[in-house]
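A.B. asks: no sequence on hand, only this structure:
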């Protein structure tokens, strides 16, 4: 019976409204007292039923909820035959709950839209080579699937054959379609705008990037911040306190109506709902803009950040460096290049890729006993010879011999801002390559926006030579820049900043900088939804677009402000209502409930403003979007 009544709340609301209208019509139009009593009395009884059930359920788990206060108030008003008050209070409470639920559903529109984007079916290749439409749950890893124009990509995978353009807005928030061809990665939930693709499934179901984004956004929206936990604890004690105040006033005045009115006016509804709605709307805005904020606690911490620390390669730069200078000191240049190419093929580092691209096609040697030296480079055995490939620090640590004038050339490269890729064979330096990365388009303006948002320091930490780091820092107007930084050095610097009282955010690629991402109050990963980025960071810029970073910081600050506004509105309304009750003649239970419900809607609507938050002007945003996506890096 309880479930049936609770499910019928909206019907009860309508019936209650009709009965109240009949009651007032009987009293004022027809002068029929019996009709007035019947209409208002039945409306009171019907209206209080779902409220009383919710109160009972709360008391069973030892929680004195708002429903308890309203139930006692309505029963009291009914007992003293104030049927107008009891009927109106129940109607307003139910109507407020209805509007509250409808409005809250809108704040969760982002996750709803994401869920609706989830693919439901796939064209799966059969043993005879034909393709059969199956439920997406029936797709397994390594299955071959056909994706036609206009269809959703059903899984994470790689293109086996075909070409086309895919809209990845559901993953990255980026509206420009991305070209896909053989070997390209595709993600579930994205849409093939033109072309036909055959893909091999790498991840299916909840394991896809899209599935995990939905899961993380849902968890983020359900997670509670410290402020929300405080308000929960506050409400736990506040509500019984209102009951005690009501009882105390009754003991002093013997005025039942005054005591009952205190119960209605003291309801902390707007206070309870104000903080969650702000956080949910903020997280929803981020999700729609390709910014994954992993919880309301993250929003609070991010809004307080005053120092932001950056990795260089792939973060401030596009991550596609090219060899700009080269010098060879040995007798056999071809052999040195083949050694170098063989070793660098073992690495996924952007500098290694630039070197392999520069050298071109060679006959690779067999590489054995590879050891990656953090912040230095690679030590390997190639054809029985010891080959070191890395920076100056690696060479000095391994006591490599430098030929005449080689140091002069190396320092010349460093002054130009080049990253060094040095090669030694059996303890003798054989070559030096200068590799230069390009600063991301628009980064300088984005950094200016971050400063305007209140950041005190913008710091660059990089494993590159100090000269290289200084060139980038000077170009971008950074506060401080440090080179030759190993991962443990970066972590130590972040600890130092924290000990000085700073709230630190670290921005990296989510792979090499995992310790720093985890240590900083806020870890921000640049990536396209990679596993490591999602797991190790607090904030993920899903398409690696640095331009989303100011939006993310501005959004969290706006959300924090919005939350404080909602708290002020909620507390202010309760104080004004109680003050009016004791020091004015016009305040009564019905007016109090009307103002109370109105305050709940005000804080919800105030929170919903965050769904439309945008740091960029429309013109600036359109100019950014016409840039080639490759210019942002990945």
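C.D. replies: Cool, the structure landed. Keep in mind it's a predicted model, so treat the numbers as computed, not measured.
A.B. asks: drop to CA atoms for contacts and neighbour counts, all remaining ones
C.D. replies: Noted.
A.B. asks: neighbours of the nearest residue to residue 249 once chain neighbours are set aside, just the number please.
C.D. replies: Using C-alpha to C-alpha, 6 or more residues apart in numbering and skipping residues adjacent in sequence, the residue nearest residue 249 is residue 259, 6.2 Å away. Per other C-alpha atoms under 10 Å, the neighbour tally for residue 259 reads 23.
A.B. asks: work out the gap between the longest helix along the chain and the centre of the chain.
C.D. replies: Ranked by residue count, the top helix of the chain under DSSP state H comes out as helix 548-583. Centroid separation for helix 548-583 versus its chain: 22 Å, with C-alpha atoms, centre = their mean, to the nearest Å.
A.B. asks: buried by neighbour count: which residues of it qualify?
C.D. replies: The neighbour-count check on helix 548-583 (16 or more other C-alpha atoms under 10 Å) flags 548-560, 562-567, 569-570, 573-574, 577-578, 581 as buried.
A.B. asks: ok, now stretch 56-68?
C.D. replies: 56-58, 63-68.
A.B. asks: cool, and stretch 442-449?
C.D. replies: Buried residues in stretch 442-449, counted by 16+ other C-alpha under 10 Å: 443-444, 446-447, 449.
A.B. asks: next, format the residues you listed as JSON lines and append distance to residue 237 and secondary structure.
C.D. replies: Formatted as JSON lines, these follow (distance: C-alpha to C-alpha, whole Å; DSSP: H, G, I helix; E, B strand; the rest coil):
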{"residue": "443", "distance to residue 237": "49", "secondary structure": "helix"}
{"residue": "444", "distance to residue 237": "50", "secondary structure": "helix"}
{"residue": "446", "distance to residue 237": "46", "secondary structure": "helix"}
{"residue": "447", "distance to residue 237": "45", "secondary structure": "helix"}
{"residue": "449", "distance to residue 237": "43", "secondary structure": "helix"}
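A.B. asks: this is the comparison structure:
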């Protein structure tokens, strides 16, 4: 029976709330006291049943919990026929518990989601040289595997034949696929976007990088035990004291009404209500403003953060590489753009897509004699001209002529963190394009807001090259910048910061970010990121709106402060009421209940102030609109 009632606690909370509403409606609108009274009585019974069971179970393990005090106080309220107090206290007590459990339960499927994303099969070379599909668990180190276009790399290994572009977003978080040739290292869980390769299995099963990601998430989640709530710590001492005090008063005075008065006045109704009200209002404000805060513990920890670590791609940057800078040399720029588009439209390289997006509509020509230069680019004939499109190494191989200005431009573009696409026509450099992932609009201003809110260290960790990461850090004024970081490297750096006594929040959006999101004191996921990142995190910025991050931190600080205010108000009122029972002549049950109800209203109204919390709201809303418009135009 106990198990059944506890399993139906949410439904009983709902019924209790409906009955309370009916009770007030009957009293003030229908003016039917009898219906009102019975509605509140039944609501109290529904509300107190699971609380009483929890109190009984706590007593069985020798723990005097606040559930016991609430239960006794409700019984006392029944004895003095204050059914309204009993109904409201039990309902709000249960509702606060429901809210916390609902938000925290969203993290439970993170491991399952990660496991489902792991590769399940592999094409293994048999003794006769043919390849046969087998379960990835059956692959041993040293075996040769075949990976075709669109397939997941099944293990960590080294390419022994073939080449192609591999999307390593699941490991490094980077949106630009990496060109892999013979001798290159590949990771399990990454995707071969084009080409066909054969790899030698170096690490299999749990030893792969993807397997380590799953292990890191499991360890990090296990290490993050929930902090004991202040109310529980308070109740550990407060509850027995009030019970003993009421009993002593009854023994010496033989005044049962006085003893019940102490129990009723000693019940921390405002304390029970105050924290959930602040919590509900803070979470409600966040939801209305594109921020999901997963529970009161998250709010408390988030409010104390002094270091925020960012993933780069998809977090500080848009996550879509585009042409950031372009320089033209000599005449015929429009014609050369047409030649360039004619060649690039035959390529499936991600940089080619960025180039075509930048050029847009143009006149196309017939392309002949296309030759792909490994690690360099493409050479082709267009309208009787020899075009070379690729990196600096290809230009040197083609003996392309660089002016002094072009040489300086190349250095400048590289310093700015660009991937270079150069176009030479008949041995003469004509176009230089710099392609990079663009920093999100308004991010620099948002980071300044975070500093104003007390964040001392802003750190970026990325799988991208150090030059690109340094360029982003310089542009945004970050404290630290580290490139070439695999998931385990990011987690290790976060642990290093934590050992140094810093309260760390991590902001990311990819599968590769999930270990860091789980390990950090607060994990913050971009809403358009992977499901695993969102579920592993403590805070979600819906629609990947980075401008919501300062609002989220400011809201967490305001909510944590509001909770403390409500606790002080609630405890203060209880202490004054109990003191007045013994040291004043004016205190009686009616006055005590009036003050008691007043304190409940005070903490409720104080908590509701959070619904209107804004961190320079007009600027944020305006900027968000501008960001959305600009990014949409940029994408188009």
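C.D. replies: Now that the structure is in, tell me what you want to look at. On a predicted model such as this, the values are computed, not experimentally measured, just so you know.
A.B. asks: now do the SS call for residue 198 of the first structure.
C.D. replies: Of the three states, residue 198 of the first structure takes strand under DSSP: H, G, I helix; E, B strand; the rest coil.
A.B. asks: so it touches residue 144, yeah?
C.D. replies: Yes - shown here, residue 198 of the first structure and residue 144 form a contact pair, counting by C-alpha atoms under 8 Å, at 6.7 Å.
A.B. asks: so for stretch 605-619 of the second structure, what gets flagged as buried?
C.D. replies: Those would be 606-611, 613, for stretch 605-619 of the second structure by 16+ other C-alpha under 10 Å.
A.B. asks: could you do stretch 459-468 of the second structure as well?
C.D. replies: 459-464, 466-468.
A.B. asks: what is the nearest of those residues to residue 302 of the second structure?
C.D. replies: The shortest gap between residue 302 of the second structure and any of these belongs to residue 459, at 16.6 Å (C-alpha to C-alpha).
A.B. asks: tell me how far the alignment partner in the second structure of residue 412 of the first structure lies from residue 434 of the second structure.
C.D. replies: Aligned by TM-score structural alignment, residue 412 of the first structure pairs with residue 411 of the second structure. Per C-alpha to C-alpha, to the nearest Å, residue 411 of the second structure is found 11 Å from residue 434 of the second structure.
A.B. asks: swap in residue 215 of the second structure?
C.D. replies: With C-alpha to C-alpha as the criterion, residue 215 of the second structure and residue 434 of the second structure are 38 Å apart.
A.B. asks: so for these two, which sits in the more crowded spot?
C.D. replies: residue 434 (24 against 16).
A.B. asks: coming back round to it: which SSE is the match of residue 412 of the first structure in?
C.D. replies: According to DSSP states H and E, residue 411 of the second structure maps onto helix 404-415.
A.B. asks: immediately after that helix, which helix or strand?
C.D. replies: Helix 404-415 of the second structure is succeeded, C-terminally, by strand 419-425 (DSSP H and E).
A.B. asks: check the secondary structure at the residue most central in space within the second structure for me.
C.D. replies: Taking C-alpha atoms, centre = their mean, the centroid of the second structure lies closest to residue 525, which sits 2.3 Å from it. Of the three states, residue 525 of the second structure takes strand according to three-state DSSP.
A.B. asks: follow-up on the earlier one: want to throw the buried residues of stretch 56-68 of the first structure into JSON lines with secondary structure and distance to residue 166 of the first structure?
C.D. replies: Supplementary listing: those in JSON lines, determined by DSSP: H, G, I helix; E, B strand; the rest coil; distance: C-alpha to C-alpha, whole Å:
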{"residue": "56", "secondary structure": "helix", "distance to residue 166 of the first structure": "53"}
{"residue": "57", "secondary structure": "helix", "distance to residue 166 of the first structure": "50"}
{"residue": "58", "secondary structure": "helix", "distance to residue 166 of the first structure": "50"}
{"residue": "63", "secondary structure": "coil", "distance to residue 166 of the first structure": "51"}
{"residue": "64", "secondary structure": "coil", "distance to residue 166 of the first structure": "53"}
{"residue": "65", "secondary structure": "coil", "distance to residue 166 of the first structure": "50"}
{"residue": "66", "secondary structure": "helix", "distance to residue 166 of the first structure": "50"}
{"residue": "67", "secondary structure": "helix", "distance to residue 166 of the first structure": "50"}
{"residue": "68", "secondary structure": "helix", "distance to residue 166 of the first structure": "54"}
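A.B. asks: wouldn't the residue nearest to residue 249 of the first structure be in contact with residue 246 here?
C.D. replies: Yes - under the contact definition of C-alpha under 8 Å, residue 259 of the first structure touches residue 246, with a separation of 4.7 Å.
A.B. asks: for residue 395 of the second structure, give its distance to residue 402 of the second structure.
C.D. replies: Residue 395 of the second structure is 9 Å from residue 402 of the second structure, by C-alpha to C-alpha.
A.B. asks: can you check residue 219 of the second structure too?
C.D. replies: With distances taken as C-alpha to C-alpha, residue 219 of the second structure is found 54 Å from residue 402 of the second structure.
A.B. asks: who's more crowded, these two?
C.D. replies: Taking other C-alpha under 10 Å, residue 219 of the second structure and residue 402 do not tie; residue 402 has more neighbours (18 against 14).
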